[in-house]
Structures are given as structure tokens and as C-alpha cells.
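Participant: show me the folded form of this:
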Amino acid sequence: MTTALEGNGDRRHHLDSLLMRESLLDKEVQKSTEAPVIRMLPDTYVVKIGGRSILDKGRSATYPVRDALGTLLESKKLIIGTGGGARTRHVFSIGIDLGMPSGVLAELAQADALGNAHVLGALLAPYGVVAIPPEVFGHLLPLFIRSVPGVIFTGVPPYSLWEHPPAIGRIPPHGSDSGAFLLAECFGCQSVTLVKDVKGLYDQDPNINKDANFISEISTEEVRKADFATLPFERVLLDLLDYSRQISQVQIVNGLDPDNIIAAVNGEHVGTIVHR
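Facilitator: This is a model prediction of the structure:
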């Protein structure tokens, strides 16, 4: 519905709506848009499989993870994300040496993650899982998830040339961890599980210091205050958790023991839970 403004001969037509003639940058206008958000796929579970931590390790690590996912697919609808792993790190090294900006590096990372999506998709094909091309993934996800037990996507979000500038260096801040989270947040999925090759978060790198202490649960504020030298997930995930509307936590689990994946998706606490 449109209305014509009266007075001063102003005959312009405006939409009669909440944000009619308002600046979308006004803080009060922004506050007025707070409202419940629908959960489009509340019965689905997002599981992100690490490229370097799982797929790059080959058959010994990947096949047991495939079997665990197959077990879950018997009763759960899974949306499975993949990272690029070693190939992404290699192409980053070349791109940085050549002076490529973060946006170009992000596009390259997307391509590597897509390769791993097809690899995992082939392994899970007997279970009826399909790898969906990035171009149609968001639009057709509800259709596919109602037609098959699970789908696979490139966990790297498609910011590509529009990737946000990182605070330090040139490595794109949004990788497959944040991409999996953003997908779950948008579609209102049940949970997000990040599958790595460590149990979760430690106060020090457990690969360097065997006396590192495991942290089973921690808030985003506590992570920032602790200022850990390294994290088993992308730091930008802390900001995403703080501002999310539907997903309030993620769990990091050790996929080298694939039973952890099954337990985490079933709601058990077997790794590190990071919450806002």
C-alpha cells in the first residue's frame, strides 16, 4: 500500500510500513526491528568436518568419521560443512607472496572447500547424501533436506571479494567454522558441532605442552579475557555468537574418536562448549 504525502505540493508516494522514510542507520530504528525470528529448519543439525584435522589425514581418520555420520543419518537430518585443509593453506601462502588481497584469498578458499565437499559427498553417497553447489545451496537447501537424509556444503561463507578486512594480516577471518555457524543461525538449526582433531579448547596448545589443561565449557567473554595464544576455532566466531539470535553455543569435539560426533549431535557434552 502506498500513500501520497499532503502539504507543500509533495505528491511523492511512500510505502506505508514500519521503516517508511526512516534511515536504516538510525540506532532507534535499528532497535525497533528486534523481533522473534522464525526457525526454518529446526530439526536439522549442522556438523562441520575439519579439512586439515580430518580429511587431510586420509582413510584412517576419514572413514570412521564417514561411518559415524552414516549412523547419525539413520535418525537425524544433517547439514555437513567442509573446510579446505592443507590446500587452502598452500594457496594462501602463494597468494600472500603474490600480494593478493583478502577477498581473493577468500575466493580461493571457497574452491578448496568445494573440493573436499565433493570428496566427502562421494564417500557418503551410499547413504543418500548429496553435495550441493554453492550457487544454489541457500535457495534449494529446504528442498534437498526434505528429499535426502543429509547434504554437504562448502563451509567457507561466500563473501569472496567482499570478505571483511582482518584486524591482523591478510588471512580471511571467515572460514568454514564461521560459515557453518552462520548457516545454522540463518536457518535456525538445532545445533552446531565442529569436528577437529583435538578434544576442544585448552589453556595452552596441547600439541606443544602435554600439561595443558582442558576447558570443557567457556563463554565468549571468558575466551577474550584469557587471550589464548591459539584457538581450535576461528576467533570471529566469538563475535558471531555474541550477536546471534537462534544459536547460543557451539561444541568442539575430537573426530579422531568418531563416537564423539554421534554423542555431540545427540546432545551430549563430550568436548568444549563455547557459549555467549
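Participant: CA atoms for contacts and neighbours, from now on please.
Facilitator: Will do.
Participant: so Leu241 makes contact with Ile273?
Facilitator: No. Leu241 is beyond contact range of Ile273, at 11.9 Å (criterion: Cα atoms under 8 Å).
Participant: these two: which has the busier surroundings?
Facilitator: Set side by side, Leu241 and Ile273 show more neighbours around Leu241, with 23 against 19, by other Cα atoms under 10 Å.
Participant: before we move on, back to that, got any residues that touch both of Leu241 and Ile273?
Facilitator: Gln249 (Cα atoms under 8 Å, 6 or more residues apart in numbering).
Participant: which SSE is Val151 in?
Facilitator: For Val151, the element it lies in under DSSP states H and E is strand 150-154.
Participant: run this one through as well so I can compare:
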Amino acid sequence: MTTMTTAELRGYQQICGPDGAMMVIAADQRGGMRKIMAAQPSEEAAITETMLGETKADLTRHLASQASCILLDPICAVPGIVDGGVLARDTALLVGLDASGFDTTPEGYRLSKLVPGVDARRVRELGGTGGKIMVYLRADHAKANQDNIDILRRCIADFAKEDMLLVVEFLTYELPGESRDDYQARFPTLIEDGTRICLELGSKVLKLPYPGSAAACAKVTELCGSVPWAVLSAGVDHETFLGQVDTAMANGASGVIAGRALWKDCISLDRAVTQDRLTRIAVPRLRQIQGIVAKHRAAARPHAA
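Facilitator: Okay, the predicted model is just below:
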């Protein structure tokens, strides 16, 4: 099983809280964030990168300062949030490498994209504690994955060369003509097999969709061995996510990387509204998640970190 170097382990410790569990606020979205903030398409198109950067600054100052780490993009968030003194000295920073959106093959397979010019060395220049890469995988269709596997292989090798922490994330998706019921039935296996692909490529920290059940979480944990994995929120509502976090942590997850479940109904084109809602709504939600994580960390054996 792949183990972290001393430098990678130090980075991992920094994205974790005092209890050794990951508690990362995900705010690297661009297109999805625009859709949430806009009431209609014309408003969405008018949201500039500067405006998104201001919203991410609010998320950093009013929410991520209460967690151990924030995940941001290198398009409109960093280096400005570092250079402007918005990021607290005790809040770690993951920098997202993946570009917004994806291309699609004639068969309906999703092709992941990277932000041009952003590699491990650039992440370090931006003040990052580490990087995060997301690709799409359909583990049951080998032809769907080759380009995305190549991206993962290159990124993992690049971060290993620079001895920097890299968090690897994958998402899976429905294929054209596939029914929702068939996809849901396959979902736990798609997560398990996608996890296996990432591990075989040398991933050392994983960010994964909720696998679907306690048994599925336990399978992922067994497969990962000493490799820690965090559950992502995937935009579900907060109450649903609390249950998922509870189940995932009870079955071996090493923490949480949460985005929209915390802040999707808090951000607005009116920054005063955003700041109020983040303080009044998102922070108490974060405290609930932290409470669940702390409960399970106290009951579990100490992690390698």
C-alpha cells in the first residue's frame, strides 16, 4: 500500500483538525457556484471571476476560518486570497487542478480537464498546502477511463516528484440510455472499483462520494487500508449529509470535504447577505459535522496521522 512521505504527511496533518480528521471546506467550484448565485441565466453570465473571488473570500473568512482547511481554485481565488491576507494563518489550503466542466465523447463518456499551467510547483507558488485533482470514472467501462487515468497518473507522478500532498477525487456518472434505477444499483460497485483504480495509480489521500451504505463504506475502508479517505457532500441537503457523515465515519472514513451542503443556500450576489448567512447558518452546520467527526474519532483507533 502506498504510504505518505514525511512532507506529504506534514501536509496531511495540516488539512486535518486537532483530532486528526480531515475537515475541509470545498469552494473550488466555478460554474456550479454561478448557477447557485444567479436567479436567471442573464445574471449567471454577468458573474465575473472577480465577483466569484469575492464570494470565495467571504467563504474563506466567515466559514473556512472555523475549519482546518479550504479547497480553492487557481482561477479566481488564489493567489488573491493569500496575498490579500484573507486566509487565516492556521487554515490550510488545497488548490484544485481540475478545470470547470468536462468534454464528452460520442459514446457519452466524460473527459476531465485540467487548469492550464497549474502543476505541483505552481500550487506551491500559490501558497498551497497541497493540491486536489478530480476526474470522472466509469469503472465498468474501460474505454471510458483511459484519458482520465492518464491525467491521474501524470498528476500523481508530478506531485510525488515535488514531494507535495495530492488529494485524489473521482466522480461517477450515468451513461446515455442508462436508467436511474440501473445506475443506482451499480453505484456502490462503481465507487469501490473507482477507488481501486485510484489506489493502483498511487493515490495517498482520497476524496470520495458517499458509497451508499454502511456496508459499502466498510468495503471502501478495507480496500484503502492505510490510505485515508474523506466523504464529499455532492450537493445533498445538510440533514442528509449529516447522516452520510455519521455512517461514513462509523465505517472507517478519515474526515469530510464538504462544499455545497454547507453553503449552497448561503451565497448571494449581495455580499452582506452572504456574510450573514455564512455566520448564522453555515457555521452552525459546520459545528454539527465537526461534532459527528469528533465523536467517531474519539471512539476509533488513532489514525496514522
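Participant: quick check: TM-score for this pair?
Facilitator: Once superposed, the chains reach a TM-score of 0.34 (TM-score structural alignment, normalised by the length of the first structure), with 163 aligned residues with a Cα RMSD of 6.2 Å.
Participant: by contact count, what packs against the strand holding Val151 of the first structure?
Facilitator: Other helices and strands packing on strand 150-154 of the first structure, by 3 or more Cα pairs under 8 Å, 6 or more residues apart in numbering; DSSP states H and E, are strand 77-82, helix 102-124, strand 130-131, helix 134-147.
Participant: now with 7 Å, please.
Facilitator: Of the remaining helices and strands, those touching strand 150-154 of the first structure by 3 or more Cα pairs under 7 Å, 6 or more residues apart in numbering; DSSP states H and E are strand 77-82, helix 102-124, strand 130-131.
Participant: which other helices and strands does the helix or strand harbouring Ile133 of the second structure contact?
Facilitator: If you go by DSSP H and E, Ile133 of the second structure is part of strand 130-136. Counting by 3+ Cα pairs under 7 Å, 6+ apart, the packing neighbours recorded for strand 130-136 of the second structure are strand 92-96, strand 165-171.
Participant: what's the angle between it and strand 165-171?
Facilitator: Interaxial angle of strand 130-136 of the second structure relative to strand 165-171 (axes from the mean of the first three to the mean of the last three Cα atoms, to 10 degrees): 20 degrees.
Participant: for the following helix or strand past strand 130-136 of the second structure, buried residues please.
Facilitator: Scanning forward in sequence from strand 130-136 of the second structure, with DSSP H and E defining helices and strands, the next element found is helix 142-162. Neighbour counts over helix 142-162 of the second structure (16 or more other Cα atoms under 10 Å) mark 144-145, 147-149, 151-153, 155-160 as buried.
Participant: redo the residues you listed as JSON lines? Include distance to Arg260 of the second structure.
Facilitator: JSON lines is the format used below for those (distance: Cα to Cα, whole Å):
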{"residue": "Ala144", "distance to Arg260 of the second structure": "27"}
{"residue": "Asn145", "distance to Arg260 of the second structure": "27"}
{"residue": "Asp147", "distance to Arg260 of the second structure": "28"}
{"residue": "Asn148", "distance to Arg260 of the second structure": "25"}
{"residue": "Ile149", "distance to Arg260 of the second structure": "27"}
{"residue": "Ile151", "distance to Arg260 of the second structure": "26"}
{"residue": "Leu152", "distance to Arg260 of the second structure": "25"}
{"residue": "Arg153", "distance to Arg260 of the second structure": "28"}
{"residue": "Cys155", "distance to Arg260 of the second structure": "26"}
{"residue": "Ile156", "distance to Arg260 of the second structure": "27"}
{"residue": "Ala157", "distance to Arg260 of the second structure": "30"}
{"residue": "Asp158", "distance to Arg260 of the second structure": "29"}
{"residue": "Phe159", "distance to Arg260 of the second structure": "27"}
{"residue": "Ala160", "distance to Arg260 of the second structure": "30"}
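Participant: host element of Val253 of the first structure?
Facilitator: Under the assignment given by DSSP H and E, the secondary-structure element containing Val253 of the first structure is strand 249-254.
Participant: show me what that strand is packed up against.
Facilitator: In terms of contacts (3+ Cα pairs under 7 Å, 6+ apart), strand 249-254 of the first structure is packed against strand 191-196, helix 259-265, strand 272-275.
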